[in-house]
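In: Give me a model of this one.
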Amino acid sequence: MATVITVQADSREECAATLDRLCGDYDLVMRLPPMRSPGTDRWIARATAAPGLVVEGRVD
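Out: Alright, predicted model coming up:
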């Protein structure tokens, strides 16, 4: 399984903006758009390395 990057924030806007910035800066691909995290009243989103990107000496 590829490495998964998770963003948690208090608002949908903050979560989306942070995920967009990380995807742009690190060539990540969004895998889970911002959604409410069950039971925490926070927003969560996820991204993974882009296909073909070398991560720690391996190709994802």
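
In: all contacts plus neighbour counts: C-alpha atoms, from now on.
Out: Will do.

In: show me where this structure has helices.
Out: Under the criterion DSSP state H, the chain contains helices at 12-26.

In: Can you report how many residues neighbour residue 39?
Out: Using other C-alpha atoms under 10 Å, residue 39 is surrounded by 6 other residues.

In: The one 4 residues further on too?
Out: Other residues near residue 43 number 21, with proximity taken as other C-alpha under 10 Å.

In: Next up, the contacts around the closest residue to it other than its chain neighbours.
Out: Leaving aside its sequence neighbours, residue 43 sits nearest to residue 36 (C-alpha to C-alpha, 6 or more residues apart in numbering; 4.5 Å). Residues near residue 36 by C-alpha atoms under 8 Å, 6 or more residues apart in numbering: 42-44.

In: swap the cut-off to 10 Å and go again
Out: Each residue near residue 36 by C-alpha atoms under 10 Å, 6 or more residues apart in numbering is listed here: 8-12, 42-45.

In: Sequence B follows; please return its structure for comparison with A:
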Amino acid sequence: MDLVVTVQTNSRESCAAQLRRLCVLASLTPILMPTRSLGTERWMARATPAAPAEGGEGRG
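Out: You can find the predicted model right below:
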């Protein structure tokens, strides 16, 4: 997986909505659903143009 894009917002709901929007607009696949970022107390999610790895590997 070469490219990973991160979404970071102040609320879980906003993070999930922006992740969905980004995935639709840029044809990305979520690899990390909204999770509280340690240290910043913000919500973070990640996506990539590649298909998510199998076997869990932190993908939600």
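
In: Restricted to buried residues, select the contacts of residue 36 of structure 1 in ChimeraX.
Out: The following ChimeraX line selects those of those that are buried, judged by 16 or more other C-alpha atoms under 10 Å:
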select :8,9,12,42,43,44,45
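
In: can you give me the strands for structure 2?
Out: Secondary structure of structure 2 (DSSP state E): strands at 5-9, 29-36, 43-48.

In: Let's have the ones you listed in a markdown table, adding distance to residue 16 of structure 2.
Out: What follows is the strands of structure 2, written out as a markdown table (distance: least, C-alpha to C-alpha, whole Å):
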| stretch | distance to residue 16 of structure 2 |
| --- | --- |
| strand 5-9 | 9 |
| strand 29-36 | 6 |
| strand 43-48 | 8 |
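
In: Please give me every residue in contact with residue 29 of structure 1.
Out: Contact analysis of residue 29 of structure 1 by C-alpha under 10 Å, 6+ apart lists 4-5, 19-20, 22-23, 46-51.

In: I'd like the distance from stretch 28-43 of structure 2 to the chain centre, please.
Out: Relative to its parent chain, stretch 28-43 of structure 2 has a centroid offset of 6 Å by C-alpha atoms, centre = their mean, to the nearest Å.

In: and it, how far apart are its ends?
Out: 19 Å (C-alpha to C-alpha, to the nearest Å).

In: repeat for stretch 38-49 of structure 2
Out: First residue to last in stretch 38-49 of structure 2 (C-alpha to C-alpha) measures 25 Å.

In: what range in structure 1 matches it?
Out: On structure 1, the counterpart of stretch 38-49 of structure 2 by TM-score structural alignment is residues 38-49.

In: Many thanks, have a good one.
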